[in-house]
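Student: Prediction below, plus the sequence it came from.
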Amino acid sequence: MASTSGAVVLNLGAPPTEKLIRGNYLLWKAQGMPALRGAQVTGLLDGSDAAPPKTVEIAQADKTTTTGTNPLYGPWLAKDQQVLSYLLNSLLQEILAQVIGKDNTFDLWTALTTLFASQSQSRIINLRIAIANTKKGNMTSNVFIAKRASAMSWLRLVVR
């Protein structure tokens, strides 16, 4: 994260080329996460980098306190809104309509994971079932894979 004269500038690059639609959540996430990790902003996704208070108590010379703007809030908001924009630009209009009104990164990310986590989990279960029921000739997938692994181990020994 770069900062010039108080402005926060993130180098996230272009949003994922694969826009988020129903059925491609894992692909979309796999394309977007490296940029988010590289910019060190994943704390905005999971809430560990939460917004600092907008205002703070400031002690005066006469030992009274006043309320003033928190200098940490502006840069945090700039960073959050850049990541929010990056994510929103990677959504297809159909998905965008479902998350309209999410005004910070954490709320958007939570909504997206809620929308798509159950779909992804059921796809994983269906793939596991399909693999378990796959046969090669008269061998189940487990037997076939075990034989392949055994053959590959033997081949590695011979080649050395």
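Tutor: Structure's in. What do you need?
Student: drop to CA atoms for contacts and neighbour counts, all remaining ones
Tutor: Will do.
Student: Which helix in the chain has the most residues?
Tutor: The single longest helix within the chain, with elements called by DSSP state H, is helix 105-133.
Student: And here is the other one:
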Amino acid sequence: MSSSAASSSSVLMASSSNISNFLTIKLDRTNFPLWRAQIVPLLRSRNLLSFIDGSSTCPAAFLTDAEGKLTKSVNPAYEDWIQQDQQVLSWLNFSLSSTVLSTIALSTSARTTWVSLEKRYASQSHNRILQLRSDLMRTTRGDLSIADYLDKVNALADTLALSGSPFNDDDLVAIIMNNVGPMYETTVASRSSS
């Protein structure tokens, strides 16, 4: 194994022991945008995003000789690539709820797992966005303190933004003001702009 491959392997192994510190949200049927918001930066920070976006392809398993004929010598680049791909796959699997993991358990590469997850759960995101927008429109203060109510509304708005469907700030303030009344106008203005 080359020194750069050994260095890459040690970085992967060292960082995998702390992966639970970075992957706090497990993917379930309802939180694909939130889950994606944590897994993509993690992979990008370790130069591993190419394993899920398809831009990194597996090298040939065996080396070729000077005449271009396959030899029986295993390609070290192939072994390194497989190791990194399986590391990414294990991180993906670690970040899935048991229900979701059971749907991709037969996937053998990070890319096929990612494609399967996107196909299955990103398509549900549209329905989830509609549900979140409806929840936001119907959220009332009830017995909540003003701070707790604003946190609840902001959490829904943030989830919509992560889903790629941000809610207009003016509309958000109007919804809040309709539920809390004019005596909280200053509080609402300061909290919703943060």
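Tutor: Structure received. These figures come from a predicted structure and were not determined experimentally.
Student: Would you pull the TM-score for this pair?
Tutor: In this superposition the chains share a TM-score of 0.70, using TM-score structural alignment, normalised by the length of the first structure; 141 aligned residues with a Cα RMSD of 3.3 Å.
Student: returning to that earlier point: now do the longest helix of the first structure: distance to the chain's middle.
Tutor: Distance of helix 105-133 of the first structure from its chain centroid, counting by Cα atoms, centre = their mean, to the nearest Å, is 13 Å.
Student: and if you look at stretch 94-102 of the second structure?
Tutor: Remark: stretch 94-102 of the second structure is offset 13 Å from the chain centroid, using Cα atoms, centre = their mean.
Student: what's the counterpart of residue 50 of the first structure in the second structure?
Tutor: Using TM-score structural alignment to pair residues, one finds that residue 50 of the first structure aligns to residue 57 in the second structure.
Student: nearest residue to that match other than its sequence neighbours?
Tutor: The spatial neighbour of residue 57 of the second structure that comes closest, neighbours along the chain excluded (Cα to Cα, 6 or more residues apart in numbering), is residue 51 at 7.7 Å.
Student: quick one: the one you found is in a helix?
Tutor: Yes. Per DSSP: H, G, I helix; E, B strand; the rest coil, residue 51 of the second structure lies within a helix segment.
Student: List the residues that contact it.
Tutor: Taking Cα atoms under 8 Å, 6 or more residues apart in numbering as the contact definition, residue 51 of the second structure lies against 57, 85, 88, 110, 111.
Student: The counterpart of the second one in the first structure and residue 31 of the first structure: what is the separation?
Tutor: Right, residue 85 of the second structure. In the first structure, the residue matched to residue 85 of the second structure (TM-score structural alignment) is residue 80. Counting by Cα to Cα, to the nearest Å, the separation of residue 80 of the first structure from residue 31 of the first structure is 19 Å.
Student: The two: who's more crowded?
Tutor: residue 80 (24 against 16; other Cα atoms under 10 Å).
Student: any idea which residue sits dead centre in the second structure?
Tutor: Centroid-nearest residue in the second structure, with Cα atoms, centre = their mean: residue 36, separated by 1.5 Å.
Student: I'd like to know how far whatever residue of the first structure lines up with that residue sits from residue 123 of the first structure.
Tutor: Using TM-score structural alignment, the equivalent of residue 36 of the second structure in the first structure is residue 29. To residue 123 of the first structure, residue 29 of the first structure is 15 Å away according to Cα to Cα.
Student: got it, and residue 136 of the first structure?
Tutor: With Cα to Cα as the criterion, residue 136 of the first structure and residue 123 of the first structure are 23 Å apart.
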